[in-house]
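Q: Coordinates only, no sequence provided:
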């Protein structure tokens, strides 16, 4: 039987982000009281959670802060049943320029969250990983026992964060699960990711779509499927102290993805490789394909949105929100 979220207080770190805000919506729909930890911004921009913050009877409480601040995290976790830790510094290209920032936010921030969960005896911590920790697939599909390969400072910081979370299971019996989404996409995703990058260019009328390498393959999961995976794993005792993939088990090359997005958008364009968008040769992850056996068999999770349907939904959202993007600029 799945968890009854009514009356449960949960914390979502990184709550204003793409996956985080979708997870908040899902938790509210299920009746939870949500603390949304968001990065402090002095200009009061509320993003995708604005409707909750403007409602005096909202089931969502905003807590501005930074996971790098241990005291602030400790206060945010107090009294929570479940903590979903999604806050992270993301984006591979920027990690080449500022690797230390990734260590501070992703590794130290995760330690702060795990320690606060231990001190306050939360029922469950769900820590967010990424398929990037696997690097280029040595075997496919990729199971959770695949070697971890730090092919970028970003992936190295996430490997460190995963190990920090799991160390609290082994050392302190903290009830933690590492949730490892493959390439999540959908409405609200920023232009740093390949799908909104392509769609923003298409809906801005570009006749030439500029991308990095066209040959790598990825396993794309629609954002509501990823969010439902977090909830499924929050109720899965078998996943305690373990890492669990959330992916579809289907791969597509970046080049074929671009063609599918051109079809989904109803536009016409040609695709070219842009050298400025290429990763360093030793850092490019050539293949990611998920083995989602654990998620299916342990937690009863499976994706419901097909790639074709998900791309159409995402295309409509980008077209309606083109003002959020700068299609002519490479977003690191």
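A: Arrived safely, thanks for sending. Quick caveat: nothing in here was measured; it's all calculated off a predicted structure.
Q: okay, CA-based contacts and neighbour counts for the rest of this
A: Will do.
Q: Touching, residue 253 and residue 214? I think so.
A: Yes - using CA atoms under 8 Å, residue 253 makes contact with residue 214 at a distance of 6.7 Å.
Q: all helices for the chain, in order.
A: In order along the chain, the chain carries the following helices (DSSP state H): 18-29, 50-53, 70-77, 92-97, 99-102, 109-119, 153-172, 194-203, 223-233, 254-265, 293-299, 307-320.
Q: between these, which one is nearest to residue 135?
A: For the helices of the chain, the distance to residue 135 is smallest for helix 153-172, at 8.1 Å, taking CA to CA.
Q: quick one, that closest one and helix 109-119 angle?
A: 20 degrees (axes from the mean of the first three to the mean of the last three CA atoms, to 10 degrees).
Q: Flag every buried residue along helix 153-172.
A: The neighbour-count check on helix 153-172 (16 or more other CA atoms under 10 Å) flags 153-169 as buried.
Q: what does stretch 219-229 give?
A: Result for stretch 219-229 [16+ other CA under 10 Å]: buried residues 219, 220, 221, 222, 223, 224, 225, 226, 227, 228, 229.
Q: do you know how far the fifth one is from residue 189?
A: Spelled out, that is residue 223. From residue 223 across to residue 189, the span is 9 Å (CA to CA, to the nearest Å).
Q: Please compare the first structure with the one that follows:
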């Protein structure tokens, strides 16, 4: 199969591209190499996927470009059977400073892809959405029918993008699925995420920094589980026109997570608390019933199991990864 992965040099997109190539598919990655975080991680993702192509039956091509370039997007979609749209301007807090960029990339960029997919007639369009679309919880865990009241421009842009995808699915008979990710983590994750920062600071004898009082809770999802959910959409149309939560089996208080990482790596350190940002969600917790029923989705990692695997990977890759986390 010919698969286009937008944002395929990023964390989730990079893992997807690597797995698709390993499975023997022909993959084209479109990524603008935005320096939201260190580009060496993105280049590392590209190298790993290329190595996978050299070792197997799949092929890999990287194209530096932007989803805002409608002509380029149309050209690339023409040759694709499936489009996995992972490209986005990430970051809840930065979106408060520059909301229009988030609209341009996350909404207009998605519309460029949807228009191209509608006109070309691909097999399926799969897009990355976010738990940020829920905003303030009225009840937990979040079901997909929970009201969507995002509290950040990032969340608003992701909600608008997925609504367009679902509308195109209805109006233009386009096979489209939106996956609402819940705080994805794992090897090669963005260095500015809580888990990578907690691990890095503890391994260097520094206290973890918790923003707010630490009673906020998160549903952390291991990267392998996210990849499995995406791959399953190559083989089923059961979720077409649907929005699905992709989370884990539990959630955890941020301070408890920091304490557990601290106790494992630097037990003598006290936690440090700093001011919480208003755009940060108070709680996230996913109900995965719909994904389980339609995709057979079943998370393989609890947060504690996933963090243990990440710590092991971090220790094995400390030489190149840690320098980027600590910039």
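A: Looks like it arrived, so ask away. Predicted model only: the values in this text are computed from it and were never measured.
Q: Could you quantify their similarity as a TM-score?
A: Put the two chains on top of each other and the TM-score (TM-score structural alignment, normalised by the length of structure 2) is 0.90; 315 aligned residues with a CA RMSD of 2.1 Å.
Q: between the buried residues of stretch 219-229 of structure 1, which is nearest residue 64 of structure 1?
A: Checking these one by one against residue 64 of structure 1 (CA to CA), the nearest turns out to be residue 227, at 22.1 Å.
Q: Does that closest one touch residue 21 like I think?
A: No - contact between residue 227 of structure 1 and residue 21 fails when scored by CA under 8 Å: they sit 9.5 Å apart.
Q: thought residue 80 of structure 1 was touching residue 122?
A: Yes - judged on CA under 8 Å, residue 80 of structure 1 makes contact with residue 122 at a distance of 6.3 Å.
Q: Now for these two: what residues contact both?
A: In terms of CA atoms under 8 Å, 6 or more residues apart in numbering, residue 80 of structure 1 and residue 122 are not both contacted by any residue.
Q: who's in contact with residue 131 of structure 1?
A: 180, 181, 182, 183, 245, 288.
Q: In strands, which of the residues you listed appear?
A: The strands, defined by DSSP state E, take in 180, 181, 183, 245 from these.
Q: hmm, which two among those are most spread apart?
A: Applying CA to CA across those, the maximum distance is between 183 and 245, 10.9 Å.
Q: what lines up against residue 91 of structure 1 once you look at structure 2?
A: In structure 2, residue 91 of structure 1 lines up with residue 91, judged by TM-score structural alignment.
Q: Spit out the contact partners of its match.
A: residue 154.
Q: and the buried residues of stretch 219-229 of structure 1, which two are the farthest apart?
A: 219 and 228 (17.1 Å).
Q: Need the residues that contact stretch 225-242 of structure 2.
A: 12, 15-16, 19-20, 82, 126, 166, 169-170, 175-178, 181, 184, 246, 294-295, 297-301.
Q: which of those are buried?
A: Applying 16+ other CA under 10 Å to those flags 12, 15-16, 19-20, 82, 126, 166, 169, 175-178, 181, 184, 246, 294-295, 297-299, 301 as buried.
Q: ok, now how distant is residue 79 of structure 2 from residue 2 of structure 2?
A: 7 Å.
Q: ok, these two, which is more surrounded?
A: residue 2 (18 against 14; other CA atoms under 10 Å).
Q: The more buried one contacts residue 81, doesn't it?
A: Yes - assessed by CA under 8 Å, residue 2 of structure 2 is found in contact with residue 81 at 5.2 Å.
Q: Aligned to residue 315 of structure 1, what sits in structure 2?
A: Using TM-score structural alignment, residue 315 of structure 1 pairs with residue 311 in structure 2.
Q: Next: residue 305 of structure 1.
A: Residue 305 of structure 1 maps onto residue 301 in structure 2, by TM-score structural alignment.
Q: so what's that match up against?
A: 221, 222, 225, 248.
Q: The last one is in contact with residue 218, isn't it?
A: No - look at residue 248 of structure 2 against residue 218 with CA under 8 Å: they stay out of range, at 10.0 Å.
Q: For the two, list the residues in contact with both.
A: Common neighbours of residue 248 of structure 2 and residue 218 (CA under 8 Å, 6+ apart) are residue 182.
Q: Those two: who's more crowded?
A: residue 248 (26 against 21).
Q: Share the number of residues neighbouring the counterpart of residue 150 of structure 2 in structure 1, please.
A: In structure 1, the residue paired with residue 150 of structure 2 according to TM-score structural alignment is residue 150. Residues near residue 150 of structure 1, counting by other CA under 10 Å, number 19.
Q: residues contacting residue 150 of structure 1?
A: 133, 134, 135, 156, 159.
Q: Turn the residues you listed into TSV, including distance to residue 283 of structure 1.
A: Formatted as TSV, the contacts of residue 150 of structure 1 follow (distance: CA to CA, whole Å):
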residue	distance to residue 283 of structure 1
133	12
134	12
135	8
156	11
159	15
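Q: Quick check: of these, which lies closest to residue 98 of structure 1?
A: residue 156 (12.8 Å).
Q: So that closest one is in contact with residue 130, correct?
A: No - the pair residue 156 of structure 1 / residue 130 is not scored as a contact, 10.8 Å apart, by CA under 8 Å.
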